[in-house]
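> no FASTA, just this:
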């Protein structure tokens, strides 16, 4: 369905700040198969744009800090980033092999949504900086 106001309106990118530049770059490029489009800045403040595939990008920023995070129930808190893959099991395996921490292994889920149910295969992994990634595919 098109946007009701604009002819062109799509998600361009999500920005993520990382604790470990090399681990995060390996996770997204070698683990999840993204292509590094470009990179700028110098350590400890580097940044890169990573292409997801056919649409969308992740902008990776170096220089994250540790500390207390608000609980995920906080209003406005980012919950997770969902990326659609053609093979959920392989994407989960590769993500874990390249620095991801398994959160929920691949499983089929039938959501009794309205007007039509949603049938998906999904898994969750945490990236090197604790970001939550949903790996999914509609069945």
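That came through, no problem. Everything quoted here is computed from the prediction, not taken from an experiment.

> contacts and neighbour counts: CA atoms only from here.
OK.

> Go through the strand ranked longest in the chain and flag the buried ones.
Using DSSP state E, we find that the single longest strand of the chain is strand 101-111. Across strand 101-111, burial judged by 16 or more other Cα atoms under 10 Å covers 101, 102, 106.

> In addition, the following structure is provided for comparison:
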């Protein structure tokens, strides 16, 4: 059986790389790690989330925006933040509007939602000690 250790990257296709970099690097603080060219043109670039997790950005997306929430396919990515209130103040200062205000999720974690310039939905989540995920992690650690 395959053992997966983490999500290494999430890939998105975008319409405007510079606008995307302004959002993810300029407003969310992700650093560009590298670019790969193919046939003399930008093929993809990597943005750092952690040392082992990346956002892979492909240029030349077609269409106006990402698929709607109920469409089959990629729905959203979730970025964990240490303190959701601090994160929301930083986003407000950077001019990033919320598409869904801060609320307690059904899983017991604080969450709020934004979207990037191409309409990719991003959940911001503060993991709470009594959340369903934290309890499941504790159970799994105890059972070995």
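Structure's in. What do you need? All values reported here derive from a predicted model rather than from experimental measurement.

> quick one: TM-score?
After superposition, the two chains reach a TM-score of 0.74 (TM-score structural alignment, normalised by the length of structure 1), with 127 aligned residues with a Cα RMSD of 2.7 Å.

> Reformat the buried residues of strand 101-111 of structure 1 as JSON lines; add distance to residue 42 of structure 1.
What follows is these, written out as JSON lines (distance: Cα to Cα, whole Å):
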{"residue": "101", "distance to residue 42 of structure 1": "28"}
{"residue": "102", "distance to residue 42 of structure 1": "31"}
{"residue": "106", "distance to residue 42 of structure 1": "37"}
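
> nearest to residue 53 of structure 1, of those residues?
Taking Cα to Cα as the measure, residue 53 of structure 1 lies nearest residue 106 of those, at 21.1 Å.

> which residue packs closest to the closest one, ignoring adjacent ones?
The shortest distance from residue 106 of structure 1 to any residue other than its chain neighbours is 4.3 Å, reached at residue 123 (Cα to Cα, 6 or more residues apart in numbering).

> any idea what the one you found aligns with in structure 2?
Mapped onto structure 2 by TM-score structural alignment, residue 123 of structure 1 lines up with residue 112.

> how far apart are the helix or strand its match falls within and its match in structure 1?
Assigned by DSSP states H and E, residue 112 of structure 2 falls within strand 110-115. Its aligned residues in structure 1 lie a mean 0.7 Å from strand 110-115 of structure 2 after superposition (mean Cα distance after the TM-score superposition for structure 1).

> Give the next helix or strand downstream of that strand.
strand 121-126.

> so who does the closest residue to residue 16 of structure 2 other than its chain neighbours touch?
Spatial nearest neighbour of residue 16 of structure 2, excluding adjacent residues (Cα to Cα, 6+ apart): residue 59 at 6.7 Å. Residues counted as contacts of residue 59 of structure 2 (Cα atoms under 8 Å, 6 or more residues apart in numbering) are 13, 14, 15, 16, 17, 42, 43, 44.

> Tell me how far residue 59 of structure 2 lies from residue 14 of structure 2.
Per Cα to Cα, to the nearest Å, residue 59 of structure 2 is found 5 Å from residue 14 of structure 2.

> longest single helix anywhere in structure 1?
Looking across structure 1 with DSSP state H, the single longest helix is helix 88-97.

> Show me what it is packed against.
For helix 88-97 of structure 1, the packing partners by 3 or more Cα pairs under 8 Å, 6 or more residues apart in numbering; DSSP states H and E come out as strand 101-111, strand 118-126, strand 132-138.

> Comparing that helix with structure 2, how large is the average distance?
By mean Cα distance after the TM-score superposition for structure 1, the fitted helix 88-97 of structure 1 averages 3.8 Å away from its aligned residues in structure 2.

> So which bits of that helix are buried?
Judged by neighbour count (16+ other Cα under 10 Å), helix 88-97 of structure 1 contains these buried residues: 88, 89, 91, 92, 93, 94, 95, 96.

> Then stretch 105-114 of structure 2?
In stretch 105-114 of structure 2, counting by 16+ other Cα under 10 Å, buried: 108, 109, 110, 111, 112, 113, 114.
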